[in-house]
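Asker: Need coordinates for the following:
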Amino acid sequence: MVLGRHLVLCIITYMLFSWQQAGLFHSGLRLLASDKELLVKLRRKTGYSFVNCKKALEKFNNDAKQAETWLHQQAQKEGWNKASKLQGRKTAEGLVGLLQEGNTAVMVEVNCETDFVARNVKFQQLVQQAALCTLRHCRSQEQHQASYSKGLIPGEEILQMKTDDVTIKDVLALTIGKLGENMLMRRAAWVMVSSDLFIGTYMHGALQPDLPSLTNMSYGKYGSLVVCRKADTDSTSNITELGRRLGQHVVGMNPLTVGSLEDESTGDAETRMLAQPFLLEPSLTVGQYLHPHGVQVLDFVRFECGEETHTP
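Answerer: Next up is the predicted model:
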């Protein structure tokens, strides 16, 4: 019995030696190493699991391009399947994304189930892509003679916008498929102003994103855009800081209208912005605070993540 085992081992050793001498053993190793390298590259490029990447490469005989296309198609299909299964689950968390570029600023709200997912890089990428699409949409609008224009966009309309050759609807499906939570493209708003106006912006509860983000984009739970007519004497830095303070007031005090300088404050229940006690100097109303600066507030937009709203 022992002799038989020894004989089998000798035969196996001889065969391996023969393959090595013939170059077959090493070429097999090289092939395996090459396959592994291709698998790793596909995994890094797509972000899908090793199992799915291996399956895709085997399906298309190591054609990386076809494998990648198939992976995206499958992920989209599975994402929509998962989306339909998760539909109806409460999405009270998420992020507000604020993007400002020159005389244009946009805000988007995207909801998910948990704050844990809201902090995930893939969810933040979804918010960023929705904001970029909203910015392009805003700039494509016909401009009128008015000194500023403003728009509110419902989630269903955002889903039809395209980033490269893919709709936001598809990006949403892929993100749902990868993160396994129900998500909702809630709404967006945009503002574009003429050269004699400026947009004050503020983000409350801002988080440090996990992705290489746009330098002019921020993420948080509350955001605001405030349209103001600037005084000629104010410097750019003064205007930026003043706009940030006004945005902070809008987030903190939640006014419903701008009102006018002639309005008399009705106290803590006041909902007209200019008549409200200024958040950072409560002894003054917003109107009184702005008067020496020569700045006028014309309009504002406020987003609170997860709030009940009748915004179209």
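
Asker: make it CA atoms for all contacts and neighbour counts henceforth
Answerer: Noted.

Asker: Report the next helix or strand after the strand or helix carrying M185 in sequence order.
Answerer: With elements delineated by DSSP states H and E, M185 resides in strand 184-193, which encompasses its position. The helix or strand immediately downstream of strand 184-193 is strand 197-204, counting by DSSP H and E.

Asker: Now the element after that following strand, going C-ward?
Answerer: Sequence order places strand 217-220 as the next helix or strand after strand 197-204, per DSSP H and E.

Asker: Okay, buried residues for that following strand please.
Answerer: Applying a neighbour-count criterion of 16 or more other C-alpha atoms under 10 Å, the buried positions in strand 217-220 are M217, S218, Y219, G220.

Asker: export those residues to TSV and tack on distance to G200?
Answerer: Putting the buried residues of strand 217-220 into TSV (distance: C-alpha to C-alpha, whole Å) gives the following:
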residue	distance to G200
M217	14
S218	14
Y219	16
G220	16
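
Asker: circling back to that earlier point, what angle do strand 197-204 and the strand holding M185 make with each other?
Answerer: Between strand 184-193 and strand 197-204, the angle comes out at 150 degrees (axes from the mean of the first three to the mean of the last three C-alpha atoms, to 10 degrees).

Asker: Next, report how far strand 184-193 is displaced from the centre of its chain.
Answerer: A distance of 12 Å separates the C-alpha centroid of strand 184-193 from that of its chain, computed with C-alpha atoms, centre = their mean, to the nearest Å.

Asker: re earlier: which of the buried residues of strand 217-220 sits closest to G151?
Answerer: Comparing the buried residues of strand 217-220 against G151 with C-alpha to C-alpha places M217 closest, at 19.0 Å.

Asker: Now for the buried residues of strand 217-220: which two are most distant?
Answerer: Greatest spatial distance among the buried residues of strand 217-220 (C-alpha to C-alpha): M217 and G220, at 10.5 Å.

Asker: Pull up the overlap in contacts between the two.
Answerer: The contact sets of M217 and G220 overlap at G97 (C-alpha atoms under 8 Å, 6 or more residues apart in numbering).

Asker: Please generate a structure for the following sequence too, so the two can be compared:
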Amino acid sequence: MSISAAQVKQLREMTGAGMMDCKTALSETGGDMEAAVDWLRKKGISKAAKKSGRTAAEGLIGVAAEGADAVVVEINSETDFVARNDAFQELVRNVAGVALSTDGKVESVAAAAYPGGGKSVEDTIKDAIATIGENMTLRRSQKLSVEKGAVASYIHNAVADQLGKIGVLVSIETEGDAEAARNFGRQVAMHVAATGPMALTEAEIDPAAVAREKEIFSDQARQSGKPENIIEKMVEGRLRKFYEEVVLLKQAFVVNPDLTVEQALKEAEKEIGAPATVTGFVRFALGEGIEREENDFAAEVAAAAKS
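Answerer: Presented below is the predicted three-dimensional model:
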């Protein structure tokens, strides 16, 4: 029978087991949710799941690059202490290397073979959870590729080679010198790490975000009491400023603030020896968007005293 993504998601939330294990359990039990839970328990897969309820917002960002391809991955742990562990760092570095041979999607990376162990990446992480004693998750992964040119990578706050707290990829398409393109791309990647742009171009910004900003600017402008035609021009001016702040190509380049990133690219074409285009970027900041648990230390002590 066909197992839906919703069923896999439900079983994963119930047990904390890995996605591939949940899919296998449901297939083996004909989609029966309770039987699938029992199947996972019998296989001992729930061993790591006991820790799955704990928030994993620390960890490391890892990057890997080869030729015209590069990937960035985020693997989370519960504490920064584990992120400083050599074994965990090797795990993240190897997973990034594995991701480079896939399409970069989390599902593909999780299912791919981990080097030297005869197991998948997902199973290897599960083993690490049981060994190290902390919840860990392969949270996200993304790959950038170009047909001709280069994909540059950059790690900010590096704790080891290709590992750190912020990871950035920047892809540049060009018929020119790939190494010169990569060097400039790394400067742009450093810029992205510092500024966190919302999009590459104006067209790529979420229309809802633009509408929200426009509404705010309009309300602010109307408070001036000026006529509507003047207000309209004020809003247009503020939107231009908004784009300059959040659109990568419109931002002032951190390496040379007298130029925008777009203008700096034109200057870089002299070294590259041909027209060049920034075709994409990815920025992963460790733990962004994860809702962290707020622990009440006094309550923990009180609870421990009662037990």
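
Asker: number of nearby residues for R119 of structure 1?
Answerer: The burial count assigned to R119 of structure 1 is 17, neighbours taken as other C-alpha atoms under 10 Å.

Asker: Quick check: the gap between the residue nearest the centre of structure 1 and R187 of structure 1.
Answerer: When structure 1 is reduced to its mean C-alpha position, the nearest residue by C-alpha atoms, centre = their mean turns out to be V127, at 1.5 Å. When C-alpha to C-alpha, to the nearest Å is applied, the distance between V127 of structure 1 and R187 of structure 1 equals 11 Å.

Asker: where along the stretch 1-150 of structure 2 do the strands fall?
Answerer: Taking DSSP state E, counting those that start in this stretch as the criterion, the stretch 1-150 of structure 2 carries its strands at 58-66, 69-77, 137-145, 149-156.

Asker: I meant to write the stretch 201-307 of structure 2 there.
Answerer: Per DSSP E, counting those that start in this stretch, the stretch 201-307 of structure 2 carries strands over the ranges 252-253, 256-260, 276-285.

Asker: List the contacts of the last one.
Answerer: Judged by C-alpha under 8 Å, 6+ apart, the contacts made with strand 276-285 of structure 2 from elsewhere in the structure are 61, 72-74, 142, 144, 165-176, 181, 189, 192-193, 196, 200, 265-266, 269.

Asker: Selecting buried members of those residues in PyMOL, what would you type?
Answerer: Only the buried entries of the contacts of strand 276-285 of structure 2 go into this PyMOL selection, using 16+ other C-alpha under 10 Å:
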select buried, resi 61+72+73+74+142+144+165+166+167+168+169+170+171+172+173+174+176+181+189+192+193+196+200+265+266+269
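
Asker: part of a helix, is G176 of structure 2?
Answerer: No - checked against DSSP: H, G, I helix; E, B strand; the rest coil, G176 of structure 2 lies outside a helix; its state is coil.

Asker: Looks like it contacts R182 (just checking).
Answerer: No - with contacts counted by C-alpha atoms under 8 Å, G176 of structure 2 stays clear of R182, the gap being 10.9 Å.

Asker: so what sits against both of the two?
Answerer: Common contact partners of G176 of structure 2 and R182 (C-alpha under 8 Å, 6+ apart): G149.

Asker: Can you get me a residue count around the aligned partner of M253 of structure 1 in structure 2?
Answerer: The criterion is TM-score structural alignment: under it, M253 of structure 1 has T195 as its aligned partner in structure 2. Here the neighbour count serves as a burial measure; for T195 of structure 2 (other C-alpha under 10 Å) it reads 16.

Asker: T195 of structure 2 and E90 of structure 2, how far apart?
Answerer: Taking C-alpha to C-alpha as the measure, T195 of structure 2 and E90 of structure 2 are separated by 29 Å.

Asker: and if you look at M136 of structure 2?
Answerer: Using C-alpha to C-alpha, we find M136 of structure 2 at a distance of 14 Å from E90 of structure 2.

Asker: out of the two, which sits in the more crowded spot?
Answerer: Neighbour count, other C-alpha under 10 Å: between M136 of structure 2 and E90, M136 has more, with 28 against 13.

Asker: That one -> structure 1?
Answerer: Using TM-score structural alignment to pair residues, one finds that M136 of structure 2 aligns to M183 in structure 1.

Asker: show me the contacts for that match.
Answerer: With C-alpha under 8 Å, 6+ apart as the criterion, the residues that contact M183 of structure 1 are T91, V110, N111, C112, E113, L172, I176.

Asker: Nearest residue to the second one in space, please, no chain neighbours.
Answerer: If the residues on either side of it in the chain are set aside, V110 of structure 1 comes closest to M185, at 4.8 Å by C-alpha to C-alpha, 6 or more residues apart in numbering.

Asker: In structure 2, which residues correspond to stretch 123-132 of structure 1?
Answerer: Going by TM-score structural alignment, stretch 123-132 of structure 1 lines up with residues 88-97 of structure 2.

Asker: So which residues make contact with that stretch?
Answerer: For stretch 88-97 of structure 2, contacts defined as C-alpha under 8 Å, 6+ apart pick out 60-64, 71-75, 82-83, 109, 114-115, 121, 125, 160, 162-163.

Asker: Now with 7 Å, please.
Answerer: The set of residues that contact stretch 88-97 of structure 2 without belonging to it, under C-alpha atoms under 7 Å, 6 or more residues apart in numbering, is G62, V63, A64, V71, V72, V73, I75, V82, A83, V121.
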